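Colleague: heads up, no residue letters with this:
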C-alpha cells in the first residue's frame, strides 16, 4: 500500500491517502479552533459503494467533520484513512484564475479529455452557454452565479472520476429539481464512485444507502451509522 500523509504543524490530526478503496475514521475528536470539543467519532469504516448521507441539525458539526476528513481542519484530532483518488466539493467551489478548461479540470489540468467531451458535460450540467468559452480566462468566481459555480464543480467531478466524492452542501444553491437531476447524473455516470454527502433536502437521501447522523448538543454529540430505511 502506497500512502501519502498530510499533517498540519502542531496538529494531532493525521490523514493518510492510500490505494485501498475505503474510508476509515479512528479515535477522532472534532474540535473548534479554541479547543472546544464538538463530538467524538471513535471508529467508522465505510467500504466502497456505501453511499452515505451525513445528517443532523445545523451547527452540530457536519461540515467540520467533512473538513476533518479532508485534512483541512487541523484543530481536530485522530487518524483518517481515505482513498488516494478522493475529491471534495465544498459549498463554495474553488475556481482558480485560468481558462475555463483549466477550471473544469482542476487540479488535474493535464487530463486527457477532448473539447467535445467537455462541451457535452457542460450541456449535461446545464452550462451549455459556457461551451464557447473554454479558452477564455476570467475571474470565474466573479462572473458565475453560485449555482453555476456548483454545477462547474459537478462537471469537474464527472471529468476527474474520483473513487470517492465528498459533497459538503455542494448543491445547496440549486433548486430541488436540478439538485436531484445532478445527483442522478453522478450516480449514472460514476457507478464506481462512492458518494458521501451533506445536504438538507430530503430527496438527496434517495442517492445514498446509509446515514451518519449527529444528534445531541455541542460537546455531547453522538454519531449513529445505519441503513437508510424506506428507500
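Modeller: Nice, thanks for sending it over. Every value quoted in this text rests on a predicted model; they were computed, and no experiment measured them. Residues are numbered from 1 along each chain as shown.

Colleague: could you use CA atoms for every contact and neighbour count after this?
Modeller: Noted.

Colleague: tell me the contacts of the residue positioned nearest the centre of the chain?
Modeller: By CA atoms, centre = their mean, the mean C-alpha position of the chain lies nearest to residue 166, the distance being 2.2 Å. If you count contacts by CA atoms under 8 Å, 6 or more residues apart in numbering, residue 166 has them with 66, 86-89, 195-197.

Colleague: any chance of the residues you listed in a markdown table, with distance to residue 96, neighbour count and secondary structure too?
Modeller: Shown next, in a markdown table, are these (distance: CA to CA, whole Å; neighbours: other CA atoms under 10 Å; DSSP: H, G, I helix; E, B strand; the rest coil):
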| residue | distance to residue 96 | neighbour count | secondary structure |
| --- | --- | --- | --- |
| 66 | 22 | 21 | helix |
| 86 | 19 | 20 | strand |
| 87 | 16 | 19 | strand |
| 88 | 15 | 21 | strand |
| 89 | 14 | 20 | strand |
| 195 | 24 | 25 | strand |
| 196 | 24 | 24 | strand |
| 197 | 24 | 29 | strand |
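
Colleague: residue 81: how many residues sit nearby?
Modeller: By other CA atoms under 10 Å, 23 other residues sit near residue 81.

Colleague: just checking, it is part of a strand?
Modeller: Yes. According to DSSP: H, G, I helix; E, B strand; the rest coil, residue 81 belongs to a strand.

Colleague: for this structure, which segments count as helices?
Modeller: 62-70, 100-105, 115-124, 140-143, 146-160, 176-189 (DSSP state H).

Colleague: take those helices and write them to JSON lines, including distance to residue 44.
Modeller: Output for the helices of the chain, formatted as JSON lines (distance: least, CA to CA, whole Å):
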{"stretch": "helix 62-70", "distance to residue 44": "12"}
{"stretch": "helix 100-105", "distance to residue 44": "31"}
{"stretch": "helix 115-124", "distance to residue 44": "34"}
{"stretch": "helix 140-143", "distance to residue 44": "36"}
{"stretch": "helix 146-160", "distance to residue 44": "25"}
{"stretch": "helix 176-189", "distance to residue 44": "23"}
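
Colleague: about what we covered before: how near is the residue nearest to the centre of the chain to residue 220?
Modeller: Distance from residue 166 to residue 220, counting by CA to CA, to the nearest Å: 25 Å.

Colleague: please apply the same query to residue 163.
Modeller: Residue 163 is 33 Å from residue 220, by CA to CA.

Colleague: hold the first one in mind and look at this next one:
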C-alpha cells in the first residue's frame, strides 16, 4: 500500500477513534472554561484603564474599591487558565492512551507487526507513528479546538469594541497590520522549518551512532575499531553542528521580523489612539480611554493571530492524522499475508512454493510432513531457502502457492541469536512467554545445571543478562525449550555457539523429552538425532531421505 496524501478527513477519523464519552465530557468542560477565560479576562483587562482614571483623579476610595475587584478577576483568570490547561493535558493523555492501546492491540495480534515491517515498505517508521505522531496529535488537536472556539469570539467582540470606540479607520489599520505581520513572519519562518527538520534528522543520526557504539562495544573493542568509530562520531557531530549553525544564521532574519512586528504593534496602538482620541482635556478621561482601547487593539491582534495560527496548526494536525489513520487502516484491513493454517497437529506442506518477499521462488512444489517423533534435519547450500522455509514453518513467511498447516500452539522456535528478555529475572526469562508461576522452578534449576549456566544465578536479578556470551544466550534459550517441553522445536543454528560435547547432550535430552526437532545446523554430527533429512539443492529443487 502506498503512503496516502494528507487528508483533512483523517483528522475527524482519528478524533473519532480517540474519543470516548468521558473524553467528550472533558472537552466540553474545557470549552466552558475557555469561554469563562474570555469573559473573566475581558473584565480583568478593562479594569487597569479604570484604575488609571482614578489615579489621575486621585479618587482613593473608588481606586481601592476597584483594585479589590481587579484582584478578584485576576485570581479568577489564573484559576480558570490553570484548570483549563490541566484539563487539556489530561485530555491529551486520554487521546494518546486510547489510540496507542488500539494500535498496540492490532499491532501485536498474530504477526501483524512482522507483516507490516516486512511487507509494507511504504509505511515508514511505524514506531515513530505510534510514539511521536500520536503524542503530537493529542497536543495539537486540543490546541486547535480551543483556539478555533476562542478566536472567532475574540475577533468578533473586539472588532465591535474597536469599531465602537475608535471608528472604522482604526479597525481597518489594525486588521491590515496584523495580516501583514502574520504573513511576513510566516515567510521568514519557512526556511527555519526546513532546517529544523534537517537538524532533527542529523541529531537522530548522531544519536543512532552512539546507540550502535553502546550495543557493539565489545565487538568494536576486540576489532580495534576505536579510531574508525571516533571518525564516524566526529563526522555525525560535524553534520549536526553544520545544520545548527545554518539554523542560527537563518534565525537572525526571523528575530528581526518578529521584533519589528512587536515594536511597531505597540506604536500602532498609539497611532490609533491619536486618530480617535476624544476631544477633551480631562486627563482622567484620556487615561481611561487610552487603557481601554489599548487593551481592545491588543486583544483583536491576538485573536486574529491565534486564528491564523489555527490554520497552520491544522495543517500539521492533518499530517499527523493521515499517518495515524494510515497505520490504523492497514492494521485493521490488510489481507492476511501468511496463508497458513496454524491449528494442525503436524507440519504439513502440500505443493508449497516458498518465496522471498520480493516474489522470487526459492523452493517449488514442496510436499513435506513432519509428525511428532519424526525429527527433520534440513541441509543445503547458502541461498537455497533453508531460513526462508524455517520462517514458513514458523508461521511468519508467505508462500507463493500451495497449502501449509502448522501446529503453532505446540511449537517453540529458536534462532542463532535468541531473544532474551531484559526486563526479567533469569527464571522469568526461561519461563517466557509464560508467567513464572506457570512453570516448575525445580525443573529450571535442574536445567541450569545440565546446561552449565547455574553461575548466572549468582548475578544480580536486574542485570544478569549483561555481558552474556553468544553461547550463554543460546543455552538460556535452550533451557526455555527443555522446561516448556513443546511437541516441536524449530532450531535454526540454535546451538552453533555451544561446545560440541554439550551440544550432543542437548539433543540427547531433547529426544528423551519427546521433543521433535526441525533443525538447521552446519554441524553434520547432529544428523543422527533426526529421523529424516530434507536437502535443498538449489534452483527450487529438493529431496527427502
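Modeller: Arrived safely, thanks for sending. Everything numeric in this text was worked out from a predicted model, so none of it was measured.

Colleague: wait, which of the helices of structure 1 is closest to residue 225 of structure 1?
Modeller: Residue 225 of structure 1 lies closest to helix 62-70 among the helices of structure 1, at 13.5 Å (CA to CA).

Colleague: from the middle of its chain, how far away would the closest one be?
Modeller: The chain centre lies 10 Å from the centre of helix 62-70 of structure 1; the measure is CA atoms, centre = their mean, to the nearest Å.

Colleague: with stretch 82-98 of structure 1 instead?
Modeller: Worked out by CA atoms, centre = their mean, stretch 82-98 of structure 1 lies 7 Å from the chain centre.

Colleague: same thing with stretch 499-513 of structure 2?
Modeller: From the chain centre to the centre of stretch 499-513 of structure 2 is a distance of 43 Å (CA atoms, centre = their mean).

Colleague: that older thread, gap between the residue nearest to the centre of structure 1 and residue 63 of structure 1?
Modeller: Taking CA to CA as the measure, residue 166 of structure 1 falls 11 Å from residue 63 of structure 1.

Colleague: next one: residue 178 of structure 1
Modeller: Distance of residue 178 of structure 1 to residue 63 of structure 1, given as CA to CA: 22 Å.

Colleague: and residue 119 of structure 1, by the same measure?
Modeller: Remark: distance between residue 119 of structure 1 and residue 63 of structure 1 (CA to CA) = 32 Å.

Colleague: same question for residue 75 of structure 1.
Modeller: Distance from residue 75 of structure 1 to residue 63 of structure 1, by CA to CA: 13 Å.

Colleague: which of the two has more neighbours?
Modeller: Shown here are residue 75 of structure 1 and residue 63; by other CA under 10 Å, residue 75 has more neighbours (22 against 19).

Colleague: pretty sure the more buried one is touching residue 29, no?
Modeller: No. Counting by CA atoms under 8 Å, residue 75 of structure 1 sits too far from residue 29 to count as a contact (9.1 Å).

Colleague: what's the local residue count around residue 193 of structure 1?
Modeller: Applying other CA under 10 Å, I find that residue 193 of structure 1 has 22 neighbouring residues.

Colleague: neighbours of the nearest residue to it once chain neighbours are set aside, how many?
Modeller: Distances taken as CA to CA, 6 or more residues apart in numbering put residue 163 closest to residue 193 of structure 1, at 4.4 Å, once the chain neighbours are dropped. Residues lying near residue 163 of structure 1 (other CA under 10 Å) number 20.

Colleague: list the contacts of the closest residue to residue 138 of structure 2 other than its chain neighbours.
Modeller: Setting aside the residues directly before and after it, residue 138 of structure 2 is nearest to residue 92 in space (CA to CA, 6+ apart), at 4.6 Å. By CA under 8 Å, 6+ apart, the contact set of residue 92 of structure 2 is 135, 138-139, 142.

Colleague: ok so residue 92 of structure 2 is a helix residue?
Modeller: Yes. Looking at residue 92 of structure 2 with three-state DSSP, it is inside a helix.

Colleague: for residue 80 of structure 1, see how far away residue 127 of structure 1 is.
Modeller: Computed as CA to CA, the residue 127 of structure 1 to residue 80 of structure 1 distance reads 35 Å.

Colleague: and the two? which has more neighbours close in?
Modeller: Between residue 127 of structure 1 and residue 80, counted using other CA under 10 Å, the more crowded position is residue 80 (24 against 17).

Colleague: surely that one touches residue 7?
Modeller: No. Using CA under 8 Å, residue 80 of structure 1 is not in contact with residue 7; the gap is 10.8 Å.

Colleague: which residues are common contacts for those two?
Modeller: In contact with both residue 80 of structure 1 and residue 7: 13-15, using CA under 8 Å, 6+ apart.

Colleague: could you dump these into a markdown table and include neighbour count and distance to residue 23 of structure 1?
Modeller: As requested, those are exported to a markdown table (neighbours: other CA atoms under 10 Å; distance: CA to CA, whole Å):
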| residue | neighbour count | distance to residue 23 of structure 1 |
| --- | --- | --- |
| 13 | 25 | 15 |
| 14 | 20 | 13 |
| 15 | 24 | 11 |
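
Colleague: next one: the residue of structure 1 most remote from its centre from residue 29 of structure 1, what distance?
Modeller: In structure 1, the residue that sits farthest from the middle, by CA atoms, centre = their mean, is residue 132; the gap is 28.0 Å. Distance from residue 132 of structure 1 to residue 29 of structure 1, counting by CA to CA: 47 Å.
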